[in-house]
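Novice: All I have is the shape, not the residue letters:
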C-alpha cells in the first residue's frame, strides 16, 4: 500500500500509476447477495443451470457489483494521511468491457488523474481499471471522483 502524507504529496503524484490491489475472488454467494440487495435477479447472474447454457457458460457478476468493489480494492492500493475524511463523490465515466465469471479473481489498478480544490476540500479523480486474472480485457474501467477533506 502506498501512503501519501497529505494533499500536497497526493497532488505531486498526479499522472502516476500508484499500484494494484490484491486479487479477490468473486463468489456466487456475493453475486446472490448483490442480486437480493438490488432486485436484479437476471438469470445470467443467479441461475447457474440456465447460465451454463448461456453466452458466458456460467453465471457472471453484475457490472454494478464489479463497480461496487472499487472502494474496497482502492483502499488496498493507497491512502492519504492527515485528512479528516474522504467520501465518494461520483464517477465521470464507467465501462464494463468484459464479464466477470463467478469464481474469477479480480484486482484494481489506480492512476491519479487530478486533484482540484473545491469548496470544502479537494476533488481527487482517478482512473480505476479492474482486471480479471487471466483475462485479456479489463472488466471495469471507471473514472472515479472522491471528495477529500483535510
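Specialist: That came through fine. All figures in this text were calculated on a predicted structure; none of them were measured in a lab.
Novice: From now on I want contacts and neighbour counts done on CA atoms only, so please keep to that.
Specialist: Will do.
Novice: Now do the helices in the chain.
Specialist: All helices of the chain, identified by DSSP state H, fall at 7-12, 28-38, 43-46, 48-52, 63-68, 70-75.
Novice: If you count neighbours, what's buried in the longest strand that the chain contains?
Specialist: Using DSSP state E to define each element, the chain has its longest strand at strand 105-118. Going by neighbour count (16 or more other C-alpha atoms under 10 Å), the buried part of strand 105-118 is 105-115.
Novice: hold the first one in mind and look at this next one:
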C-alpha cells in the first residue's frame, strides 16, 4: 500500500527511512546512534559561529542548522548538535545526509511528516520527534529564503 507522503520523498531519505523500517524496533535506536556518530562537521566558515546558524528551538539540546543553496539550486544542509545528545544528533545527521545534494524543489517537497515515518515513534519521546520536525521545517524555510 502506497501512502501519499511517500510520492514526494527523495530517494536519499526514502533509503534512510527504509533502512530504519527493515530493523526491529530496538535495533532502530542503535542505527540512530550510528547516524549520530556520522554527523558531518560544519564547513570552516560556520565552525565556531553559531550566530551564522539558526537555533532549533524545538530541540532541548543546543542544535543549530544552516542551509546553503548554490547557483544551480543544490542544497547543502549543515548542523551542529552536542555529542551528549545522541538522539538529537542522530536526527540532525539523518537530515544533513538526506537533504544535502538535493535540489531546492526536492527539499521543499519533502513531506512534513517525514520524521514520523522512520519507525521511531515508540522508541523515542514525542518531544524528540518534534525536534526533528522542527529541524526539517527550519531547513525548508531557509531553502525557500535562499533559493535563486
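Specialist: All right, it came through fine. The structure presented is a predicted model; accordingly, all values stated were derived computationally and were not measured.
Novice: Can you pull the TM-score for these?
Specialist: For this chain pair, the superposition-based TM-score is 0.25 by TM-score structural alignment, normalised by the length of structure 2; 64 aligned residues with a C-alpha RMSD of 5.2 Å.
Novice: Of the helices of structure 1, which stretch is the most buried?
Specialist: Mean neighbour count (mean count of other C-alpha atoms under 10 Å) peaks for helix 43-46 among the helices of structure 1, with a mean of 20.
Novice: who does that one touch, helix- and strand-wise?
Specialist: Helix 43-46 of structure 1 sits against helix 28-38, helix 48-52, with contacts defined as 3 or more C-alpha pairs under 8 Å, 6 or more residues apart in numbering; DSSP states H and E.
Novice: Could you double-check that residue 35 of structure 2 lies in contact with residue 88?
Specialist: No - the pair residue 35 of structure 2 and residue 88 fails to qualify as a contact (C-alpha atoms under 8 Å) at a distance of 10.1 Å.
Novice: who's more crowded, those two?
Specialist: Higher neighbour count among residue 35 of structure 2 and residue 88: residue 88, with 27 against 20, using other C-alpha atoms under 10 Å.
Novice: right, and the more buried one touches residue 130 too?
Specialist: No - using C-alpha under 8 Å, residue 88 of structure 2 makes no contact with residue 130, being 10.4 Å away.
Novice: Mind giving me the packing neighbours of the longest helix anywhere in structure 2?
Specialist: Longest helix of structure 2, by residue count under DSSP H: helix 126-146. For helix 126-146 of structure 2, the elements it packs on are strand 64-69, helix 86-99, helix 104-108, judged by 3+ C-alpha pairs under 8 Å, 6+ apart.
Novice: Return the most buried member of these.
Specialist: helix 86-99 (a mean of 24).
Novice: neighbours of the closest residue to residue 86 of structure 1 other than its chain neighbours, just the number please.
Specialist: Among residues not flanking residue 86 of structure 1 along the chain, residue 148 sits closest, at 4.3 Å (C-alpha to C-alpha, 6 or more residues apart in numbering). Neighbour count of residue 148 of structure 1, defined by other C-alpha under 10 Å: 22.
Novice: Could you dump the helices of structure 1 into a markdown table with distance to residue 143 of structure 1 added?
Specialist: Compiled in a markdown table, these are given as follows (distance: least, C-alpha to C-alpha, whole Å):
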| stretch | distance to residue 143 of structure 1 |
| --- | --- |
| helix 7-12 | 17 |
| helix 28-38 | 22 |
| helix 43-46 | 25 |
| helix 48-52 | 30 |
| helix 63-68 | 11 |
| helix 70-75 | 11 |
